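# Pasting a predicted model and its sequence here:
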Amino acid sequence: MAIIDLGELRHGAEPEEPLPRPPRAAGRPLRGALVLLLLLATLVSATPLPRREVVSLPAALGSEALIAGDLYLVVEPAGPDGSQRRLDAYRLPGGERLWQVPLSVPGRYWGMSLRDGMLMIAGYEVTEGDPPGTVTIALDPASGEFRWQQPGSPLPVSGGGLLLETTDAEQGGTLRVVESCCGRVRWRADTPAGQFTFRSTESGVDRLVHSTAGGRVVVRDAATGVVLADADLWNPADGREVRAPTEGPEVGVQVIGDLLLTLGGQPMTVTAYGLDRLDRRWRTELDGAAYASECGPVLCFQDRSGDLQAIDPATGRRLWTGAGWIVWSTGAGLMAAVGNDSGADRLVVLDPVTGAVRGQLGRWEVVPPSVAGGPIIGIRPRPGGGLLVAELDLVTGAARPLDVLPDASASCQSIGYQLACRKPAGGFGLWRLKP
C-alpha cells in the first residue's frame, strides 16, 4: 500500500536573478506613454484582482493528515485526558466532511489507502507495558463503519487481498493473506526467526521471501502461499563451494525484478540468484554497499556516504560509479540528488546505462505522487513566503514551472495536478495547479 510521509521542506530559498534594466528613452513620447500607463493603473486598481481558488482542509495541531484516493483523512490527536483518537474524512476536491468515527486502537497511524472497496488504516498499536505492534483496521469508506481489525502490517497482494506480516527478526512470526472485504484468512504460514522481503508489482506483491541467518531461503507465491523454491544458499546440494558470511557485515537479502540478491560478507560481495528457482546467476565483489535498488535497466548499489555503483543485472559487470549521489527511479527515468558545498541538494537526471547527466533540474523538494504514473511535482520556498511549484520532467531533464502558491508552507501531497499543502495559519489547502 502507498505510504505518504509528510516531511518538512529541507531546502532554502534560491536567490532571484535581478531583472535587466530597460533601455533609457527621452523626449515627449515617453512622457505621454507614462501618463497613459498611470491612467490604466488607476483603472486596474479600482477593479478587485481575481483570487486563486483554494479549498481549506482542517487539521488541528498534532493531528496526522493523509490522502487516500479522493478522501482527505485527519487523525485527531488524543485529548489531554487520554481519550480516544478520532478519524475525520472529507471528500476531495470540494472538502465536504463525510463522516467522523472514534479509533478504537490507541497509537500512531502512518498509512491509509483504498483497497478493493475498503479503507485500510495501518498504524502502531500502543499497549501499556508492551512494545508497540503493527495493526490494520478496515473501514467502509462511504460511512466510516468498522469492518474488521487484525494485527500485522498490510501490503496489497497481486490479484486481490492483503498480506499481513507479524514476523520478528529474533522470534519468528506469521505470514497471512486475508480477503480485503472481511479479513477472512486465505492462507497462513509460520516462519522461523529471520528476514522477510517481497517483490512488488503495479498490482501488488506477488512473491514473498523469508531467509534465515544460516542461509535457508524460502520463496512463496503471495496469492496462494505455495512454496516455489526452498534452498540452503550457504550449503548448496550440488556441492559448489560457497563462502558463508561468518565474518564481516551481516548479509541482507533483497528482491529486485527476477533476481534475489544476497549482500554482505568480507569483502563486500553481492550474489544473484533466479528468484523462482534460486539458481545462481553471478557473483561480484563491491567496494562497499549498504543496499541495492532498481535503477531502470541496471542495479544500483549505494552506501551510506552516497557512493554509487551501477551493475549489469544480467552479468554482474560494473557499468559506472558515482560519488555523493542518492538515486531513485521512476517509470519516466532516473533522478539523483547531488550534495554541494552549501549543504543543499540539487536534482539531476541521469542516463541509467552510462551514468551521464542528461539534465539539471535545480533545487527542489520532490512531492511523491499519490497515484502511479502521476506527474512528479517539485516544490521549494519562495522568497517572501509561499512555495514555487514545478513539474519535473525526467525525459527532457527540465523543471517546468507550474504555479506560485503564496499561502502554502510545507508538508505537501500531490493528487495529479492538485497539491495539498499545510498553510502557515494552520490546516491544509488544496490548490489546482496550472499544467
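The structure has been received and is ready for your questions.

# going forward, measure contacts and count neighbours with C-alpha atoms only.
Fine.

# Setting the sequence-adjacent residues aside, check what's closest to T396.
Among residues not flanking T396 along the chain, G359 sits closest, at 7.1 Å (CA to CA, 6 or more residues apart in numbering).

# Surely the one you found is within a helix?
No. G359 is assigned strand when assessed by DSSP: H, G, I helix; E, B strand; the rest coil, not a helix.

# Now do the contacts for it.
Taking CA atoms under 8 Å, 6 or more residues apart in numbering as the criterion, G359 is in contact with V348, V349, L350, T396, G397, A398.

# And those residues, which is closest to S342?
S342 lies nearest to V348 out of these, by CA to CA, at 16.8 Å.

# how close does the closest one get to A13?
As for V348, its distance to A13 is 18 Å (criterion: CA to CA, to the nearest Å).

# Also G333?
Distance, G333 to A13, using CA to CA: 26 Å.

# Could you do L139 as well?
For L139, the distance to A13 - CA to CA - is 41 Å.

# more neighbours, these two?
Counted by other CA atoms under 10 Å, L139 and A13 do not tie: L139 has more neighbours, with 20 against 16.

# Name the nearest residue to the more buried one, sequence neighbours excluded.
Closest to L139 by CA to CA, 6+ apart is F146, at 4.7 Å.

# Looks like the one you found contacts D140 (just checking).
Yes. The criterion here is CA atoms under 8 Å, and F146 meets it with D140 at 6.6 Å.

# Check whether L30 sits in a helix, strand or coil.
Relying on three-state DSSP, one would call L30 helix.

# nope, L36 is what I meant
helix.

# One more: the one 3 residues further on?
The three-state assignment at L39 reads helix, by three-state DSSP.

# could you measure it against S45, distance?
In terms of CA to CA, L39 sits 10 Å off from S45.

# One more: Y109?
Using CA to CA, Y109 is found at 49 Å from S45.

# Which of these two has more residues huddled nearby?
Y109 (19 against 9).

# Quick check: that one touching A122?
Yes. Counting by CA under 8 Å, Y109 touches A122, with 5.8 Å between them.

# hang on, A33 is in a helix, isn't it?
Yes. Using three-state DSSP, the assignment for A33 is a helix.

# Counting neighbours, what do you get for M112?
Applying other CA under 10 Å, we find 25 residues neighbouring M112.

# structure B:
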Amino acid sequence: MAIIELGDVSAPDFVEEPAPAPPLRRIGLRRPVAAVLAVLAAVALTGSGRPAPPSFAESWSAEIGLDSWPYPFAGIVLVNQGTPENQESVAYDLGTGQVRWRLHDKELPSWLNPDPDSNQLYAPAKIRTVEVDGGTTYFGTDTRALDAGTGTELWRRSGDELAATAGEVLLGDRDDRARITGLHLVRATDGTALWDRPIDPADNVVVSEDPADTTRIVLATAAGRLTTLRYTDGAVLATRQVDRPHTQLTWGPQLLGGRFFDVRHDGAVTTLVAYGTDSLTDLWRFTTTGDVYVQNCGPVLCVNDTHLTTALDPATGTRLWQLPSGDATPLTNGRLLIADSRQIATEQAVVDARTGRAVRTAPPHSRILAVDGDRLLELRDTTTAPYRVTIARWDPDTGRRTLLGAVLGRSDTCQLSGHRMLCTGAGRLSVTDVG
C-alpha cells in the first residue's frame, strides 16, 4: 500500500491554540444525559495562528466501504465490506497497510469474535434465529476458528462460542429458547475436546473477558439459580438460590476481580449484587436505575449506565462519588477520563478516581484519546476540504497543548490501537503512528 503524505500540515486549516481550560466545576445531576461511547460531534474551528512543526504524518491509507468500520486486532486491521450478496472481509497489516488476506463469505462479516490471546477469530458456521418473550435472539449452532494472520480455517465444531482464552474455547449448546443446555471446553489450536458437561437450562453463562479472571464460569438461570464451575475441568464449586429470579438485561451479569456481579431489575429499580465467585457469598448490594455494567477504575469500581458513572468502594459497595457520564477510561496515577454528553458537543474531563474531583476539562470542541493510559492526545476537526483531524499533545495538569500534525478523516471516527491511530471518512481508512 502506497504511503500518502499530507504535504504542508501548517496550512491555514489549523487553529490557534486556546488558553488552557480552567478546572472543571463539579456538575450537578439534575438533567439527564445521553449514553456516550467515545463518539463526539465534529465542530467547526476558526483562527489563524501558525502551529508548531508536525512530528508525524499518515503512515498508510486504504479505500474501504462507506459504512465499514475498521477493527484493529493482533497486528491486523479487519474491515468488513461489500453488498449483502457479495460480503468481503479484508485483513490489512496494521504497520504497513499490506493486505494479508481476503475472504468472501456472507456469514463472516456479520458475526466475528476476535481473541487476542490465541490470535484467532471465531465465527458461527450457521446462525439460528429464535423469538423469545417478544424479542429476537441470534446464536451460532456451530463454531469455526480462523487464524488471524492468514484467514485460514483451523477447525469447526458444534456449539456456540461463549468465551476464549489463549489455550481453550468454551462452546455451548442451545435449546429452542436460546438457553444453554450443555458446555464443551475445547483446545484452541485444534478444537480437541477437554471436557463436556450437560447443565440445567441457563439464560446466562458468564466468563470474564479479562484473562486474569478466566478461571471460573458462573451459570444463571431464569429461576434464580447460580452455579460456579471451575474453568479447567467444569467441576462445581458452589451453588445458591438468589432471593428473586434473575433477569437478563441489556448489560448482563459480569465476572470481574474475582467477584460475580448480578444485575436485577424490579420496575424502575436496578440492583447490582456482588458475590464472592468461589462461594457465591453475598458481599454487598448497590441500588440504581437502568441497565448497568461494572468496570475496574483503579482504586474504585465504576458502575456505568447510560447517563451516570458512579464510583463504589470495591470492598463494601459504598458510593464514593457520582458524575454525569456514561463512559470512563482509566488512566495512570489514579485518574479517569470521563465524558459528559448532556450538551450538543460532548465535554470530556480528567478527574481524580478516588474523589471524583475534576483535574481539568478538555479544550472546547475537542476529543481526547489516551495512549498507554497516561499520554493524552487532543483531536479536532478542520472545516475546509479536504477535511482533516489535527492532533495535539494535551497536558491536563497545565492545560498546555502541543500541536503534532494532522491526518485526513473525522475525529469522531478515530480510535487507537497501541501507538497507531485509525481514522475514517468518506470511505477512506487512514492509519498514523503516534509514537
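Received the coordinates, thanks. Here the structure is a predicted model, which is why all the values come from computation and not from measurement.

# one step back: what is the burial count for the residue nearest to L139 of the first structure?
16.

# Which residue in the second structure aligns with it?
Under the alignment (TM-score structural alignment), F146 of the first structure pairs with E153 in the second structure.

# any idea how far its match is from T136 of the second structure?
From E153 of the second structure to T136 of the second structure the distance is 29 Å (CA to CA).

# Over to H365 of the second structure?
39 Å.

# So for the two, which sits in the more crowded spot?
H365 (19 against 10).

# So the residue lying farthest from the centre of the second structure: helix, strand or coil?
Distance from the centre of the second structure peaks at S48, with 37.1 Å (CA atoms, centre = their mean). What three-state DSSP gives for S48 of the second structure is coil.

# G65 of the second structure touches G425, doesn't it?
No. Under the criterion of CA under 8 Å, G65 of the second structure makes no contact with G425, lying 10.0 Å away.

# For those two, indicate the residue with more neighbours.
G425 (21 against 16).

# Now for the more buried one: which residues touch it?
L66, L408, G409, R410, T413.

# again, 7 Å this time
G409, R410 (CA atoms under 7 Å, 6 or more residues apart in numbering).

# which residue in the second structure lines up with V178 of the first structure?
So V178 of the first structure corresponds to V186, using TM-score structural alignment.

# okay, now that match: neighbour count?
Residues near V186 of the second structure, counting by other CA under 10 Å: 20.

# can you check the one 3 residues further on too?
Here the neighbour count serves as a burial measure; for T189 of the second structure (other CA under 10 Å) it reads 17.

# Over to Q266 of the first structure?
So Q266 of the first structure, with other CA under 10 Å, has 16 neighbours.

# Is it part of a helix or strand, or is it coil?
coil.

# That one against E247, yeah?
Yes. Contact criterion CA atoms under 7 Å: Q266 of the first structure and E247 qualify, at 6.5 Å.

# Excluding chain neighbours, what is closest to N80 of the second structure?
S89 (4.5 Å).

# which position in the first structure aligns with the one you found?
Aligned partner of S89 of the second structure by TM-score structural alignment: L87.

# Just the element for its match, please.
Assessed by DSSP states H and E, L87 of the first structure sits inside strand 85-91.

# contacting residues around that strand?
Residues contacting strand 85-91 of the first structure (CA under 7 Å, 6+ apart): 70-78, 96-103.

# Show me which of the residues you listed are buried.
Neighbour-count burial (16 or more other CA atoms under 10 Å) applied to the contacts of strand 85-91 of the first structure gives L71, Y72, L73, V74, V75, E76, P77, Q100, V101.

# what does P299 of the second structure align to in the first structure?
So P299 of the second structure corresponds to P297, using TM-score structural alignment.

# One more: I338 of the second structure?
Taking TM-score structural alignment, the alignment pairs I338 of the second structure with A336 from the first structure.

# Nearest residue to its match in space, please, no chain neighbours.
Closest to A336 of the first structure by CA to CA, 6+ apart is V327, at 4.2 Å.

# pretty sure that neighbour contacts V338?
No. Applying CA under 7 Å, one finds V327 of the first structure not in contact with V338, separated by 8.9 Å.

# Show me which of those two is the more surrounded one.
V327 (22 against 19).

# Shouldn't the more buried one be within a helix?
No. Counting by three-state DSSP, V327 of the first structure is located in no helix; its state is strand.

# Contact partners for it?
By CA under 7 Å, 6+ apart, the contact set of V327 of the first structure is M335, A336, A337.

# which of these line up with contacts in the second structure?
By both residues aligned by TM-score structural alignment, their matches' CA atoms under 7 Å, the contacts of V327 of the first structure still in contact after alignment to the second structure are A336, A337.

# Top of the contacts of V327 of the first structure by number of neighbours, please.
M335 (27 neighbours).

# Quickly find the element holding the closest residue to it other than its chain neighbours.
Nearest non-adjacent residue to M335 of the first structure, counting by CA to CA, 6+ apart: V349, 4.6 Å away. V349 of the first structure belongs to strand 345-350 when assigned by DSSP H and E.

# any idea of the angle that strand forms with strand 325-329?
Following axes from the mean of the first three to the mean of the last three CA atoms, to 10 degrees, one obtains 50 degrees for the angle between strand 345-350 of the first structure and strand 325-329.

# Alright, calling it a day.
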